[in-house]
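> Model the following, please.
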Amino acid sequence: MTKSRSGIHTLHIPDPSKAAAGAALDAVTELGDALPDTGPDLYLEYGAKHLRNHLPAEVLDALAQWRYSPTAWLTLANLPGPHEPVPTPRDGFCDESLLRTPNLVHFGILHLLGLTPIAYPWENDGRLIRNVAPRAASADTLTSWGYAQPLDWHTDDSVLDHRPEADAAEAIPHYLSFFGMRNDERVPTDLLPVDTVLETLPDRTAEALRRPDFTVTAPESYTTDDHGRPLSRTVVPVLWTLPDGNAALRYGPGRLTGHTPGARAALADFERHAAGLPGLPVMVEEGGFHIFDNRRVMHRRVPFQPAAEGRARWLRRCYAHRPATAPVPATAG
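As a prediction, the model looks like this:
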């Protein structure tokens, strides 16, 4: 395990383990014609199987520990990628059959972490994996296909249901996971823990953010409702507490509206404090895997100039959900 200057711990896969895992994953025959969207369980099962067989014991132990006691984020480096180079997609989508090995790695790690991939029908054409890659037609949009404008601090899919009993198909995604295909531009993803922001906020501001006095609207990457209006959710809090006791947040610049003077003042105070915090940079490079809790961590990205066609920054994003665990039986006595 290594530690970057930002304080982010990284599990580094040794070259021999990477080669062995890559060879085993390249040789998987049980998938048939299945793609991640048509056979996710196959990718979860066989990805995890071969990673268990070839990753070092200390890495598997760290993944198992995270599974039962998750931190706000986790990073791995030097994982196997496609057998042959694949150009960065130009229009947001690509031939998934060329990406079997990175998809097996991505889904295999999610399975080892006890997580389930999740997609939404109104976003990304309902696909599980989003190509975070520059698209010329989307350059100025505030989406994962844009690059000319900054993406300020936000959490993803804040318009969805935050309650712990919410169905996975309608809930704010618990985790964002990324597999790095390439990042020659060395563009980081900055992370800002909710706890860090709360340390700077007055108690009265936090209390106001916990009240269901807000409306949230969906971002540009969402489709609209049947009447052409942006999807929205009313009477919701900005801040709440997760079942494990950690503070959680929904936020997107310009996406939240307070319905009372106190709510509007609290939102403005929150934005002022968050804007002054630097966050922690994470560099997801080729063969890297990074995951963070979308409810406990905000993220952002600076504008950048993409590399040459076919070589531009390309991350593969998959939302993940942690199924509710059964309660621990009470001991007798």
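> CA only for contacts and neighbour counts going forward, please
Will do.
> Where do the helices of the stretch 51-200 of the chain begin and end?
57-68, 100-112, 194-198 (DSSP state H, counting those that start in this stretch).
> What lies in contact with the second one?
If I follow you right, that is helix 100-112. Here helix 100-112 makes contact (CA atoms under 8 Å, 6 or more residues apart in numbering) with 22, 25-26, 35-36, 40, 43-49, 51, 63-64, 67, 79-83, 116-117, 178-179, 289, 320.
> Just the buried residues of those residues.
Among the contacts of helix 100-112, those scoring as buried are 22, 25-26, 35-36, 40, 43-44, 46-49, 51, 63, 67, 79-82, 116-117, 178-179, 289, 320 (criterion: 16 or more other CA atoms under 10 Å).
> Just to be sure, which of the residues you listed are found in strands?
Mapping the buried ones among the contacts of helix 100-112 onto strands (DSSP state E) picks out 116, 117, 178, 179, 289, 320.
> I'd like those as CSV, with distance to residue 267 appended.
As requested, these are arranged in CSV below (distance: CA to CA, whole Å):
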residue, distance to residue 267
116, 32
117, 32
178, 29
179, 33
289, 33
320, 28
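> What is the nearest of those residues to residue 14?
residue 289 (14.6 Å; CA to CA).
> quick one: contacts for the nearest residue to the closest one once chain neighbours are set aside?
Leaving aside its chain neighbours, residue 289 sits nearest to residue 179 (4.6 Å; criterion: CA to CA, 6 or more residues apart in numbering). When contacts are counted by CA under 8 Å, 6+ apart, residue 179 touches 102, 106, 284, 286, 287, 288, 289, 290, 315, 316, 317.
> neighbours around the spatially closest residue to residue 25 that is not a sequence neighbour, how many?
Once flanking residues are discounted, residue 25 sits nearest to residue 101: 5.8 Å by CA to CA, 6+ apart. Number of residues near residue 101 (other CA atoms under 10 Å) recorded here: 25.
> and if you look at residue 150?
Count around residue 150 with other CA under 10 Å applied: 16.
> please give me the structure for this one as well, since I'd like to look at both together:
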Amino acid sequence: MPEEATTAAADLVADLAATAERLAGLGAVPDRLLQTHAGQIPRDLLARLSRQVGRPPRHSGALLVRGLLAPLAAKCGPTPAHWSAAPTGPMDLALVLVAAALGQVFGWAGQQDGRLVHNIVPSQGYENLQVGASSSVPLEWHTEDAFHPGRASLLMLACVRNPAGVGTRIASVRELGLPHEDLIRLGRPVVRISPDASYPATGSGPGTTRPGVPTVWWAPDGPCLRYDPAYSTRSHDDPAFEESYRSLAERLEQEARSVPMGAGDLALIDNDVAVHGRVPFTPRYDGTDRWLKRIMVRLPSQRPEAERREDGYGQVEIVLPTTAGAVR
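Take a look at the predicted model:
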């Protein structure tokens, strides 16, 4: 479990659940919550969420908030067999409220039918793929949507249920102790990253002719990571880079933390600093399997200027208005 963990205050848990259930009763849906029901969202609740949840520390890149969504997780029903069969309910609304209190909520039109709240469940036929619906293989280390210049700044994972305690693995580039020369080599733009298999075909797979991008890039406060080896190829041979890339993979394994989230827990991952993955597990496909919900948040950032010239493989984003513009 990450050192940065906190237990949600009981009054915040109760008020968030009550607000989400009231909004659901009014017919609110997550994808348009701030447009259609801004007047029914308590401003003080958003302020409290912003203060008590907050952004993960930049060194570890991870924060676990225990129990924040527990009353709502208990009412979610059986784990669906596929993300498309997951119902929308108060927990989804609560997750949007938490995310909107921290930044700009967004998603991709090409992923899970454009929903802002994604459902991560094991699905038959996906067991061995490198996507969230897999189970039999480890979900390898990755930056969420590493292929895209507009990828999330903050990734939020909410646990509906996790009876076997299947761990979400997290590792921060700032805790690896990589030698400076490795960090410099990893800054060479020689890695091409393609969209993962959860996106519709883009016509550009691992053999794409797009330019490479840096694996390590630098923010004003330190090194950051853009990493997804399962969907990466090299733009040219660079033996020194390959050695540093192998060292990075080794250090990630050595410094990994496993977070066995429980029902109602919320993990926040700094998508610029930390990568995440998952250990393999054996699903039962009986409605009791591990079920996470995922939502993405964009924060002000200072990513490399070169990223602005990338096309993001044509993925179209869906964006909620910020709370500052929606809630008066």
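> What distance do you get for the aligned residue in the second structure for the residue nearest to residue 289 of the first structure to residue 295 of the second structure?
Mapped onto the second structure by TM-score structural alignment, residue 179 of the first structure lines up with residue 158. Distance from residue 158 of the second structure to residue 295 of the second structure, counting by CA to CA, to the nearest Å: 9 Å.
> now residue 251 of the second structure
As for residue 251 of the second structure, its distance to residue 295 of the second structure is 28 Å (criterion: CA to CA).
> These two: which is more packed in?
More crowded of residue 251 of the second structure and residue 295, by other CA under 10 Å: residue 295, with 24 against 18.
> so the more buried one makes contact with residue 115?
No: using CA atoms under 8 Å, residue 295 of the second structure makes no contact with residue 115, being 9.3 Å away.
> Find residues that contact each of the two.
Counting by CA under 8 Å, 6+ apart, the residues touching both residue 295 of the second structure and residue 115 are residue 107.
> Mind telling me what element residue 317 of the first structure is part of?
Using DSSP states H and E, residue 317 of the first structure sits within strand 314-321.
> residue range for that strand in the second structure?
Going by TM-score structural alignment: strand 314-321 of the first structure matches residues 291-298.
> re earlier: of the ones in strands among the buried ones among the contacts of helix 100-112 of the first structure, just say which sits nearest to residue 279 of the first structure.
Comparing those against residue 279 of the first structure with CA to CA picks out residue 178 as the nearest, at 18.4 Å.
> In contact with that closest one: list those residues for me.
Contact analysis of residue 178 of the first structure by CA under 8 Å, 6+ apart lists 106, 284, 288, 289, 290, 291, 315, 316, 317, 318.
> if I line the two up, what does the fifth one land on in the second structure?
I take that to be residue 290 of the first structure. Matched to the second structure by TM-score structural alignment, residue 290 of the first structure sits across from residue 267.
> Would you enumerate the residues in contact with that match?
62, 63, 64, 65, 156, 157, 158, 261.
> got it, and residue 326 of the second structure?
Taking CA under 8 Å, 6+ apart as the test, what residue 326 of the second structure contacts is 34, 35, 38.
> out of everything not next to it in sequence, what's closest to the residue positioned nearest the centre of the first structure?
Closest residue to the average C-alpha location of the first structure: residue 176 at 1.2 Å, with CA atoms, centre = their mean. Leaving out its chain neighbours, the residue that sits closest to residue 176 of the first structure by CA to CA, 6+ apart is residue 319, at 4.8 Å.
> Can you report how many residues lie near the one you found?
Residue 319 of the first structure has 24 neighbouring residues, counting by other CA under 10 Å.
> How about the one 4 residues further on?
The burial metric for residue 323 of the first structure, expressed as a neighbour count using other CA under 10 Å, is 12.
> so residue 206 of the first structure touches residue 198, yeah?
Yes: shown here, residue 206 of the first structure and residue 198 form a contact pair, counting by CA under 8 Å, at 7.3 Å.
> where's the match of residue 179 of the first structure relative to residue 23 of the second structure, distance?
19 Å.
> quick one: terminal-to-terminal distance for stretch 181-197 of the first structure?
Length of stretch 181-197 of the first structure, first residue to last, CA to CA: 31 Å.
> sorry, back to before: tell me which of the contacts of residue 178 of the first structure persist in the second structure.
Using both residues aligned by TM-score structural alignment, their matches' CA atoms under 8 Å, the second structure keeps these contacts from the contacts of residue 178 of the first structure: 289, 290, 291, 315, 316, 317, 318.
> Which residues are in contact with the first one?
Read that as residue 289 of the first structure. By CA under 8 Å, 6+ apart, the residues touching residue 289 of the first structure are 75, 76, 77, 79, 106, 177, 178, 179, 180.
> Distance to residue 216 of the first structure for the contacts of residue 179 of the first structure - can I get that in JSON lines?
Shown next, in JSON lines, are the contacts of residue 179 of the first structure (distance: CA to CA, whole Å):
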{"residue": "102", "distance to residue 216 of the first structure": "35"}
{"residue": "106", "distance to residue 216 of the first structure": "31"}
{"residue": "284", "distance to residue 216 of the first structure": "30"}
{"residue": "286", "distance to residue 216 of the first structure": "35"}
{"residue": "287", "distance to residue 216 of the first structure": "35"}
{"residue": "288", "distance to residue 216 of the first structure": "33"}
{"residue": "289", "distance to residue 216 of the first structure": "30"}
{"residue": "290", "distance to residue 216 of the first structure": "27"}
{"residue": "315", "distance to residue 216 of the first structure": "27"}
{"residue": "316", "distance to residue 216 of the first structure": "26"}
{"residue": "317", "distance to residue 216 of the first structure": "23"}
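> which of these lies closest to residue 278 of the first structure?
Nearest to residue 278 of the first structure among those, counting by CA to CA, is residue 284 at 18.2 Å.
> In this structure the closest one contacts residue 185, no?
No: counting by CA under 8 Å, residue 284 of the first structure does not reach residue 185; the two are 11.0 Å apart.
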